[in-house]
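Colleague: One predicted model, sequence on top.
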Amino acid sequence: MSDNDDIPFNRDFPLKPGVVEEVRPGVRRVLCNNPSPFTFTGTVSYIVGRGNVAIIDPGPDNEAHASALLEAVRGETVTHILVTHTHRDHSPNTARLKAATGAPVYAEGPHRASRPYYESEKISTESGADRDFRPDVEVKDGDLIEGRSWALQAVATPGHTANHMAFAWPGQRLTFIGDHVMGWSTSIVAPPDGSMVDYMASLHRLTQRDEDLYFSGHGPEIADAQRYVRFLIRHREAREASILHRLAKGEADIPTLVRAIYIGIDPRLTGAAGYSVLAHLEDLVGRGIVATDGDPVIGGRYRLANGE
């Protein structure tokens, strides 16, 4: 979701649902048939290793996709199921795969918001959350998860969700990055589920790592990933500057800011754009740059704190 040309997006992703594609030795991917403005062509699940394998992000509640994954590993043993985060397009199918394989489930933890809800907020704003998910093993940043032919390191990347966890394969210099970084679009950061402060910190942290190939939860892989992450950081900084530029002209609500900043946006994405603007405003209010009456919420009005 973006109105800008400063990020080299790649929307060339011809993979068809249910097809097993080996993209690198030891890495296969299978696309779920759940396309939408938010999921692009659908959720991508990954199979790591050969013989004894891990499955990353089983996807939404979709029996056909579970069957495709199980068919892809026929004759092999699934020893681990890893989940990057608890949105409904990533984790609900976990129960099917665990029932079929008996493999333990690894993830950061159950779904939770990035901050407490304000009084005026309703829990329905997180309708995309999988609140039933519970991992067998809760992994922490830096934990090593090892199989027979692979070793993945947990990399805490909160921001898109509070419990977002990427899984790096340092030996291959690649990372299964979930929804934190996507090649086809920017990621949505929607409070209170997400946090722009956490998201930006996670982006900066990724630039300190060695992995330079990302496999994302949607769309194609991202080569030269460090350069791409720096593009994303600059994009978010430019988005913040655009918000401040508009507020310099006077107080505004979030729909007004979206209209000023997201020129030509797909109308189906205006709500999500509003939450991304809110994420920036939360950060700006916290830093004392922007002011609002009461809590920084989606229905609030915002102005520069210096009164200009």
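Modeller: Perfect, thanks for sending it. Numbering: from 1, shown residues only.

Colleague: Please make it C-alpha for all contacts and neighbour counts, starting now.
Modeller: Will do.

Colleague: chain center to the longest helix along the chain, what's the gap?
Modeller: Scanning the chain for the helix with the most residues, using DSSP state H, yields helix 225-247. A distance of 17 Å separates the centroid of the chain from that of helix 225-247, by Cα atoms, centre = their mean, to the nearest Å.

Colleague: got another, please set it beside the one above:
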Amino acid sequence: MALEFDTAFEPSYGRPVEAAPGVLRLTVENPSPFTFHGTNTYLVGGGALAVVDPGPDDKAHLAAILDAAGGRPISHIFVSHTHRDHSPLAARLKAQTGAQILAQGPHRAARPLRIGELNPLDASADTDFEPDVALADGDLVEGDGWALRAVHTPGHAANHTAFALEGTGILFSADHVMAWSTTIVAPPDGAMADYMASLDKLLARDDHLFLPGHGGPVISPKTFMRGLKAHRKMRERAIVERLSAGDNTIAEIVKSIYRDTDPRLHGAAGLSVLAHMEDLIGRNVVAAEGDPAIDSVYRLK
């Protein structure tokens, strides 16, 4: 199934945009190859509001959130995961509003670090984050005319959680499913096996609109997620083919299968290949000399 991305998006920095009935979107001006035009923050409700993903520690964005609230109280702050483009502003927003911060939990890796291993994404991790309320999978939080259900979706990050707006068919999918691009899955922050299982979990739901952490909405989520699964399986086949052809390092594989990718993303591509390698090793398809790492030597079993 072909995967078609939608990159038509107007960020409207500093101005709220109606993303759905009762949902406003604000986009932070933090564009990059990894964040597209910037991080999306959502304001939910008509009375006391919920804020989903306040974003990076940005004073202008904090002011924009408070302005968009228009004097309405903010009672809850939901955080999808603890990357620095999503969670750090929660503390300032709580200080301004008294709102409760809710998330799956503090930052953690998807697996323990191996001896001598460094987390290449440490700079992007908000290790200071601590929620007021730790949300279990399926927890329902009710507010002033809205109710959000936590849907744990590990893969991009170990503590990644989507939030379903009950009774609407809308899911705040954060970085797990985005219309503009595939999701970075980079060990030890994330895990490919978790990511694929989370896709299956969302495919089993009946949501009809995803509002993601970057870019515009995913308007046919089931079709798009089937495309994402097919894309990951295609990458997996390409990795196996390169191993069969004699490429036995991640650097060689990236050079071949990501030759048309922006070179600035080759580091992330290497981590994505590592995520696939860990998954393939777990399924007894591939072996590594020692622990799987970005510079390890790999072979088919």
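Modeller: Perfect, thanks for sending it. Keep in mind the model is a prediction, meaning the values are calculated, not measured.

Colleague: what range in structure 2 does the longest helix of structure 1 sit on?
Modeller: Using TM-score structural alignment, the residues of structure 2 aligned to helix 225-247 of structure 1 are 221-243.

Colleague: how much does that stretch stray from structure 1?
Modeller: Taken over the aligned residues, the distance from stretch 221-243 of structure 2 to structure 1 averages 0.6 Å (mean Cα distance after the TM-score superposition for structure 1).

Colleague: So which residues make contact with that stretch?
Modeller: 1-4, 177, 179, 182, 196, 199, 203, 207-210, 218, 248, 253, 257, 273, 276, 298-300 (Cα atoms under 8 Å, 6 or more residues apart in numbering).

Colleague: Please repeat the previous calculation with a cut-off of 7 Å.
Modeller: Here stretch 221-243 of structure 2 makes contact (Cα atoms under 7 Å, 6 or more residues apart in numbering) with Met1, Ala2, Leu3, Leu199, Leu203, His208, Leu209, Phe210, Ile253, His276, Arg299, Leu300.

Colleague: can you check stretch 34-46 of structure 2 too?
Modeller: Applying Cα under 7 Å, 6+ apart, the external contacts of stretch 34-46 of structure 2 come out as 11, 22-31, 49-55, 85-86, 144-146, 213-215.

Colleague: Which of those residues fall within strands?
Modeller: Mapping the contacts of stretch 34-46 of structure 2 onto strands (DSSP state E) picks out Val23, Leu24, Arg25, Leu26, Thr27, Leu49, Ala50, Val51, Val52.

Colleague: my read: the fifth one touches Pro11, true?
Modeller: Yes: if you go by Cα atoms under 7 Å, Thr27 of structure 2 and Pro11 touch, sitting 5.7 Å apart.

Colleague: The two: which has the busier surroundings?
Modeller: Neighbour tally, Thr27 of structure 2 and Pro11, criterion other Cα atoms under 10 Å: the higher count belongs to Thr27, 28 against 23.

Colleague: what's the spacing between the alignment partner in structure 1 of the more buried one and Ser45 of structure 1?
Modeller: Using TM-score structural alignment, the partner of Thr27 of structure 2 in structure 1 is Leu31. Look at Leu31 of structure 1 and Ser45 of structure 1: by Cα to Cα, to the nearest Å, they are 6 Å apart.

Colleague: I'd say Leu284 of structure 1 and Val290 touch.
Modeller: Yes: shown here, Leu284 of structure 1 and Val290 form a contact pair, counting by Cα under 7 Å, at 5.4 Å.

Colleague: The equivalent of Ser202 of structure 1 over in structure 2: how many residues sit nearby?
Modeller: In structure 2, the residue equivalent to Ser202 of structure 1 is Ser198, according to TM-score structural alignment. Residues lying near Ser198 of structure 2 (other Cα under 10 Å) number 21.

Colleague: Make sure Ser198 of structure 2 is actually in contact with Pro154.
Modeller: Yes: with contacts counted by Cα under 7 Å, Ser198 of structure 2 reaches Pro154, the gap being 6.4 Å.

Colleague: All set now, cheers.
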